[in-house]
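Chemist: Please find the sequence and the predicted model below.
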Amino acid sequence: MSNQRQRTAWGPAAATGVGSMPGTDAREAARTVTGILEEPQHLPFLPELPARGPGADMLGRTTGLLTEMYVHLEPSGWRISDRPGRDTRRSRAWLREDLDALEEFTQGYGEQDRPRGVKLSAVGPWTLAAGVERRNGEAMLGDPGAVRDLAASLAEGLAEHLAEVRRRVPGATPVLQLDEPSLPAVLRGGVPTASGYRTHPAVDRAVVESTLRDLIAVHDGPVVVHVCAPGVPVGLLRRAGADGVSLDASLLTQRDDEAIGEAVEGGLTLFAGLVPGTGAAEGVDGGGLSDPAGSVGGVRSLWRRLGLSPGLLAESVVVTPACGLAGASPAYARRALAHCARAARSLADNPQ
């Protein structure tokens, strides 16, 4: 996808969140996100509120999107069911509540001078396969046929979800984010079995790439893949069709430079997690949120190492928190998102 197509969803000096927010009030979360990210270059998002309980979490919300495939909650986690039950109904009800709130606070997006992007998150097929159990208690990841069925169900459900968002927020450009925190473990054979004594074998990279490519093709707009773990397979994700890769910038090493440089030069956008996701280190400066220019120092250094044009920096980087904000206080979450917006602006004001 061309940079021009991406610019219909976000602009230079853009900021966004990863997905999760603290609290249980969908209207307050939507108000916060759309209010702080109100400038047209930014990318507001549909918040996840895992504090509401199972079904509102990242994995539970996505299982509610599946088509003709159902899950229920066991003590060990989410497990495939024969029919929709209470857990599926709860997941879907909370998602409707979230969409109602998003629709309320995005009125008028279609009337603006340029299309506004709205980011929606769902767990990607490989993290879903690693996190959902078959009836025997083992992860679906261990059964290639089950993984194919799961990916097909997810693709159909996401297509319906994207159509619903287009209906509710006319004129907006949906941006699909696939959350794949387990992807590096899937590729290296690090996902544990139910017993915990061994791990599932590594999945062939070509199979991983093909499955992601098929799912990404469901959406005709921008797709971002989020991986908040070391060893992000940037090249694989780019080949699969991702327009952006979202990652925790603190986990990058110089071994990642070549893949990132090639991807950025090829038009991929780096959603750089540069702001702490919690206020655990919160002090007099609000957890390191007093210096927007300082927060983006790492990505400036990366740009210099790669020899990329400084003028590409604000065009090719979207500033985000390092990961979701569910574990933060509401006050810190608001400050963190606002700091992302200020830090993004500093990239444009001083690209050197």
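Modeler: Nice, thanks for sending it over. Numbers count the residues shown, from 1 in each chain.

Chemist: Could you use CA atoms for every contact and neighbour count after this?
Modeler: OK.

Chemist: Contacts only, for Leu277.
Modeler: That one is not Leu; residue 277 is Gly. Shown in contact with Gly277 (CA atoms under 8 Å, 6 or more residues apart in numbering): Pro321, Ala322, Cys323, Gly324, Leu325, Gly327, Ala328, Ala333, Ala336.

Chemist: tally of neighbours for the fifth one?
Modeler: Under the neighbour criterion other CA atoms under 10 Å, Leu325 is assigned a count of 27.

Chemist: ok, it - contacts?
Modeler: Residues counted as contacts of Leu325 (CA under 8 Å, 6+ apart) are Val18, Gly19, Ser20, Met21, Pro22, Gly277, Thr278, Ala333.

Chemist: now do the fourth one
Modeler: Shown here is Gly324, whose contacts under the criterion CA under 8 Å, 6+ apart are Gly17, Val18, Gly19, Ser20, Met21, Gly277.

Chemist: circling back: next step: the contacts of Leu325 restricted to helices.
Modeler: Among the contacts of Leu325, DSSP state H puts Ala333 in helices.

Chemist: Show the buried residues in the contacts of Leu325.
Modeler: Neighbour-count burial (16 or more other CA atoms under 10 Å) applied to these gives Val18, Gly19, Ser20, Met21, Pro22, Gly277, Thr278, Ala333.

Chemist: Three-state assignment for the closest residue to the last one other than its chain neighbours, please.
Modeler: In this case it means Ala333. Spatial nearest neighbour of Ala333, excluding adjacent residues (CA to CA, 6 or more residues apart in numbering): Leu325 at 6.0 Å. Secondary structure, DSSP: H, G, I helix; E, B strand; the rest coil: Leu325 is coil.

Chemist: Need the contacts of Gly324 in CSV (columns: distance to Pro54).
Modeler: CSV is the format used below for the contacts of Gly324 (distance: CA to CA, whole Å):
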residue, distance to Pro54
Gly17, 22
Val18, 19
Gly19, 16
Ser20, 14
Met21, 15
Gly277, 21
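
Chemist: for the stretch 251-352 of the chain, what spans make up the strands?
Modeler: 269-275, 317-321 (DSSP state E, counting those that start in this stretch).

Chemist: got another, please set it beside the one above:
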Amino acid sequence: MSTEHPFPELVGAATGVGSLPGTDAREAAKTVVGSFEQLPHLPELPARGPGADMIGRGAGLLTELFVEVWPSGWRFADRAGRDTRRAHSWLGADLDALEEFTQGYQGALKVQAVGPWTLAASIELKYGEKALSDPGACRDIAGSLTEGLRRHLADVRKRIPGAQLVVQLDEPSLPAVLSGAVKTASGFQRLRAVDRQVAEEVLRGVVLSLDAPVVVHCCAPEVPIPLLRRAGVAGVSLDFSLLTESADDDLGEAVEGGTVILAGVVPSTDKPGSKSGSVSDPAGSVQGVRTLWRRLGLGPELLGRRVLVTPTCGLAGASPAYARKAMSLSVQAARSLVDNPE
């Protein structure tokens, strides 16, 4: 159970959210392992197409549930077809590349997968409506994902025996699931909100069934931090630019309770309109984290141990040059939290 495996003791650490630009698995693995000394991650390359995208990759981890691409997106199918096989192939290539560049590695290593609620909000049932509309389908997805993740973790451990694995569940749709903001497949209506207790129970079932600490990443506003903590997560990954002071109490209680915060502070894209004011100033990019820490009255000595620095979201939309820069800036910013915590 994940509660028996505390989050790895990392000091002044940074990591990536998951996705990178490009299609070269070896180059991506080499870059990530070379950039993040304390917590490298398994890269994701959605530019390769269906099956390498977030939902297709996550659906490829499901056991005894199969998907295929329709004009409207991903839909469940009766059997494994070309699209499911492609997802398996992309993941295998990514694992081969990561294994190549982690020979002899000893330390924390993060793998990512879409969480059960975002999968349910994104994949359609065979008759066309989203799986989120069917409580039984939601539980089937969670159970299938849990078994698939167990197999995935076992595979990674065989390939990289020295790795202390951390699982990141990507749940960008969770706030919308809880608020009834997920649109129906037609787009003309919205699906009923999922009861928060039900959402918590389903997440807890996944989290506590994995033999690795679990982090939930959500780059949307209104991340339900208390719900995630009750579900047993070891850490919460969020976009710091979306936080408001109303989240102070939840964050303070999380930190005091031992939850690790993965603070997305480095802009994930260099495109016009992105929040890039602090890109050239790594220490400045985490000034908001320091301000929050002081506002919460937390000890500065905890800052570099309870906060990891990340980009605000995945880097798939960035240029390759900027993606490398964002990783480097994240590392520098994380170190500054230790060197200059005040």
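Modeler: Structure's in. What do you need? From a predicted model like this one, the values you see are computed outputs, not experimental measurements.

Chemist: on that earlier part again, taking the contacts of Leu325 of structure 1, tell me the two that lie furthest apart.
Modeler: Gly19 and Thr278 (13.7 Å; CA to CA).

Chemist: would a markdown table of the contacts of Gly277 of structure 1 with distance to Asp143 of structure 1 be doable?
Modeler: Below are the contacts of Gly277 of structure 1 laid out as a markdown table (distance: CA to CA, whole Å):
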| residue | distance to Asp143 of structure 1 |
| --- | --- |
| Pro321 | 35 |
| Ala322 | 32 |
| Cys323 | 30 |
| Gly324 | 30 |
| Leu325 | 33 |
| Gly327 | 33 |
| Ala328 | 37 |
| Ala333 | 39 |
| Ala336 | 40 |
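
Chemist: for whichever residue in structure 1 pairs up with Glu44 of structure 2, what are its contacts?
Modeler: Under the alignment (TM-score structural alignment), Glu44 of structure 2 pairs with Glu48 in structure 1. For Glu48 of structure 1, the contact set (CA under 8 Å, 6+ apart) comprises Gly19, Ser20, Met21, Ala56, Asp57, Met58, Asp98.

Chemist: The fifth one: what's it in contact with?
Modeler: So the one you mean is Asp57 of structure 1. Contacts of Asp57 of structure 1 (CA under 8 Å, 6+ apart): Glu48, Leu49, Pro50, Ala51.

Chemist: Now do the first one against Met21 of structure 1, distance only.
Modeler: When CA to CA, to the nearest Å is applied, the distance between Glu48 of structure 1 and Met21 of structure 1 equals 6 Å.

Chemist: Tell me where the stretch 151-300 of structure 1 has helices.
Modeler: Per DSSP state H, counting those that start in this stretch, the stretch 151-300 of structure 1 carries helices over the ranges 183-188, 205-216, 234-239, 257-265, 292-295, 297-306.

Chemist: which residues in structure 2 does the first one align to?
Modeler: Residues 174-179 of structure 2 are the counterpart of helix 183-188 of structure 1, counting by TM-score structural alignment.

Chemist: Mind listing what's buried along that stretch?
Modeler: Buried residues in stretch 174-179 of structure 2 (16+ other CA under 10 Å): Leu174, Pro175, Ala176, Val177, Leu178.

Chemist: Test my guess that the last one contacts Leu191.
Modeler: No: counting by CA atoms under 8 Å, Leu191 is not a contact partner of Leu178 of structure 2; they are 10.2 Å apart.

Chemist: still on that earlier bit, now what about the match of helix 183-188 of structure 1, what contacts it?
Modeler: Applying CA under 8 Å, 6+ apart, the external contacts of stretch 174-179 of structure 2 come out as 117-118, 121, 182, 193-196, 199, 218, 220-224.

Chemist: Please convert the buried members of these into ChimeraX selection syntax.
Modeler: Those of those that count as buried under 16+ other CA under 10 Å are selected in ChimeraX with:
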select :117,118,121,182,193,194,199,218,220,221,222,223,224
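
Chemist: Filter the contacts of stretch 174-179 of structure 2 down to the ones in strands?
Modeler: Cys218 (DSSP state E).

Chemist: Would you mind reformatting the buried residues of stretch 174-179 of structure 2 (as a markdown table) and adding columns for distance to Trp70 of structure 2 while you're at it?
Modeler: Compiled in a markdown table, the buried residues of stretch 174-179 of structure 2 are given as follows (distance: CA to CA, whole Å):
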| residue | distance to Trp70 of structure 2 |
| --- | --- |
| Leu174 | 24 |
| Pro175 | 26 |
| Ala176 | 23 |
| Val177 | 23 |
| Leu178 | 26 |
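
Chemist: who touches Arg159 of structure 2 in this structure?
Modeler: Counting by CA under 8 Å, 6+ apart, Arg159 of structure 2 touches Glu99.

Chemist: same thing with the one 3 residues further on?
Modeler: The contact partners of Gly162 of structure 2, taken as CA under 8 Å, 6+ apart, are Gly104, Tyr105, Gln106, Gly107.

Chemist: who wins for neighbours among the residues you listed?
Modeler: That'd be Gly107 among the contacts of Gly162 of structure 2, by other CA under 10 Å, with 17 neighbours.

Chemist: That one and Val166 touch, don't they?
Modeler: No: in this structure, Gly107 of structure 2 is not within contact of Val166 by CA under 8 Å, at 10.4 Å.

Chemist: if we can go back for a sec, could you see which of the contacts of Gly162 of structure 2 carry over to structure 1?
Modeler: Checking the contacts of Gly162 of structure 2 against structure 1 (both residues aligned by TM-score structural alignment, their matches' CA atoms under 8 Å), the contacts still present are Tyr105, Gln106, Gly107.

Chemist: Including distance to Val331 of structure 2 and secondary structure, could the residues you listed go into a markdown table?
Modeler: Below are these laid out as a markdown table (distance: CA to CA, whole Å; DSSP: H, G, I helix; E, B strand; the rest coil):
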| residue | distance to Val331 of structure 2 | secondary structure |
| --- | --- | --- |
| Tyr105 | 19 | coil |
| Gln106 | 19 | coil |
| Gly107 | 17 | strand |
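
Chemist: Any chance of TSV for these, columns distance to Val206 of structure 2?
Modeler: As requested, the kept ones among the contacts of Gly162 of structure 2 are arranged in TSV below (distance: CA to CA, whole Å):
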residue	distance to Val206 of structure 2
Tyr105	27
Gln106	26
Gly107	24
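
Chemist: between these, which is closest to Asp83 of structure 2?
Modeler: Using CA to CA, Tyr105 comes nearest to Asp83 of structure 2 of the kept ones among the contacts of Gly162 of structure 2, at 32.7 Å.
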